[in-house]
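Novice: have a look; sequence and predicted model below, questions after that.
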Amino acid sequence: MAGRYRKSRMWAPEGFFECEGLGLRWLAGARASGGPRVVDVFGWGADHLDIERVSSCAPTPLAAHDFGVALAHMHDAGASCFGAAPDGYEGTCYFGPLQDPVPMDRGDWPDAVSYFGEGRLLPMVELGVRRGELSAADVDLTRRVVEALPDLMGRAASDRPARVHGDLWSGNVMWSDDSGACEAVLIDPAAHGGHREEDLAMLHLFGMPFLDEILDGYESAHPLKAGWRDRLTLWQLYPIAGHCVFFGGGYVSEYRSMCRSLL
């Protein structure tokens, strides 16, 4: 039996570890149709999550390409709607670091534009205002971006809901050779029904080894809509707004610059 690792935090928000555990299982459900490996979940409580302990290795170009293919298949597994929680979860969803996760709105948005504007960007920026990191002017700036979303998304606005990891920066992609060959293993999701370009934008945000190979693999399994590279900044607005909430500082000016670059 695989070794176990306990992720824990006293006084975690209600449902936090249940949401993560069910999110991991939901993502892992795509494995049957070619999705990536996801850490096994053994159980959870109010203050902990017990998962598989994964040994790490250095990534390889082949493993990165294979991960891209698998990620496309995971996205293709879909979700019931934009804003859907992982199957079986009825509580509040969360986004952010273990020490300071914030609520991530659930909903049943009819399209990617309303989901991203109403369900993600504006709630995060308004939280930043309540925490004193962002201002009313930032809400106005964000509303201008939201009004422009139909044009900014272009053809990607017609995409169906994807089964997304939701926090797919490089630190949440482990590389392991436990199975005998190097492969990607997903951890620490904010899983939900979203847009496939969200995860791809997160992979670009803080650097990712063999990113070109990942993208080549992805497009071999699911070609992306024209102009997707031009939309990376758009999808990165949400995590950067989150970093304004969590950390403030230079992320505030970065968020403002990103918004202005889109207008």
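Specialist: That came through fine. Numbers count the residues shown, from 1 in each chain.

Novice: can we go C-alpha only for contacts and neighbour counts from here?
Specialist: OK.

Novice: any idea which helix or strand carries Met74?
Specialist: helix 61-76 (DSSP states H and E).

Novice: this is the comparison structure:
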Amino acid sequence: MNRDEVLRRVAALVDGTGATPTDAEVVTGGEICDAYRVTLDDGHTLFAKTRADSQDDFFVAEAEGLRRLHATGTVPVPRVLAADPGLLALEWIEGGSPTPEKAERLGRDLAALHATPAPHYGTAGPLYLGPVPLTTPTPAPTEPADWPAFHAEHRLLPLLRLAVDNGGISPGDTADVELLCDRIAEVAGPPQPPAHIHGDLWAGNIIWTERPHLIDPAAQGGHPEADLAFLEVSKCPHFDRLIAAYEEVRPLPGRADRAPLHLLHHVLIHAALFGGHYGPESGEVARAALVGGGAP
């Protein structure tokens, strides 16, 4: 979708409000969508993102994820203005620079989010990690003991199959990921009831306002350590202060040893979409998960 089409779509969105879009400026930072800062003639600013070949429910899923996070009352997110096939419009949030104090606030907010029970693992509606749809079985699993099998069968193995089909991972690394999936219950750590998680929380999905906002979720019932593992590996600014504040509220003994397990699905999706070094990294992370989790 080009700039003129974005302006036309946003004009239809705000029709009847007395405002007219006057400019759409490209915003960088995403991997799979085009993003724009749209200025209205009444002085307001919107954020619009588009994806030409997206499924009809692609942005609907993201909008629902933002609403789901907002409903927990724990983390700030942009307000959803519209979600249509091909376009998502949100309020514009003006960010600033990360600081240790903001990171500590985010750590406490994430601890509160992760302490909020979800009704089950996964979602009742559509869910995407990047452009890849994720599944939730029916009935959705609800018990802490269900998480390892759910994660292997509905998160790791589908992404592994996609990486294999796209030539993004070698047979040897594939075998190591499969071994981890076979033994995941041995390395999963303490039972974890389904909790609300962001689901795709890399450092680029934080807007560093005074109380940091979260964007671009794959929000679902899941394991909180997934959010923390991805934040850490993506070099979230002041992560040491963030995790210290988090663990003051919600201690996680042994978290560092389990981090490779919770990172793997993010590495696998990159292997599936981009190949390159992500295939060998997937095998390396799977092997680290087995060792860190204490598997013999």
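Specialist: Right, received. Where do you want to start? A quick note: this is a predicted structure, and the numbers were derived from the prediction, not measured.

Novice: need the TM-score between these chains.
Specialist: Superposed pair, TM-score by TM-score structural alignment, normalised by the length of structure 1: 0.87. Supporting alignment: 243 aligned residues with a Cα RMSD of 1.6 Å.

Novice: give the aligned range of the following helix or strand past the helix holding Met74 of structure 1 in structure 2.
Specialist: Once the chain leaves helix 61-76 of structure 1, the next helix or strand it forms, by DSSP H and E, is strand 93-95. Counting by TM-score structural alignment, strand 93-95 of structure 1 pairs with residues 127-129 of structure 2.

Novice: likewise for stretch 245-255 of structure 1?
Specialist: Against structure 2, stretch 245-255 of structure 1 falls on residues 272-282 (TM-score structural alignment).

Novice: what's next to the matching stretch, contact-wise?
Specialist: With contact meaning Cα atoms under 8 Å, 6 or more residues apart in numbering, stretch 272-282 of structure 2 is reached by 159-160, 162-164, 166-170, 173, 177, 264, 267-268, 270-271.

Novice: now with 10 Å, please.
Specialist: Contact with stretch 272-282 of structure 2 is made by 130-132, 159-174, 176-177, 260, 263-271, 284, 286-288, as judged by Cα atoms under 10 Å, 6 or more residues apart in numbering.

Novice: show me which positions of that stretch end up buried.
Specialist: Across stretch 272-282 of structure 2, burial judged by 16 or more other Cα atoms under 10 Å covers 272-273, 275, 278-282.

Novice: for those, which one is nearest Phe58 of structure 2?
Specialist: Comparing these against Phe58 of structure 2 with Cα to Cα places Leu273 closest, at 17.0 Å.

Novice: which element, helix or strand, includes that closest one?
Specialist: Here Leu273 of structure 2, judged by DSSP H and E, is contained in helix 255-274.

Novice: report the inter-axis angle for whichever helix or strand comes after that helix versus helix 255-274.
Specialist: Downstream of helix 255-274 of structure 2, the next assigned helix or strand under DSSP H and E is helix 278-292. In terms of direction (axes from the mean of the first three to the mean of the last three Cα atoms, to 10 degrees), helix 278-292 of structure 2 departs from helix 255-274 by 160 degrees.

Novice: settle this for me: Leu27 of structure 1 is touching Ala85, isn't it.
Specialist: No. Leu27 of structure 1 lies out of contact with Ala85 (Cα atoms under 10 Å); the separation is 11.4 Å.

Novice: now do the shared contacts for the two.
Specialist: Joint contacts of Leu27 of structure 1 and Ala85 (Cα under 10 Å, 6+ apart) are 163, 191-192.
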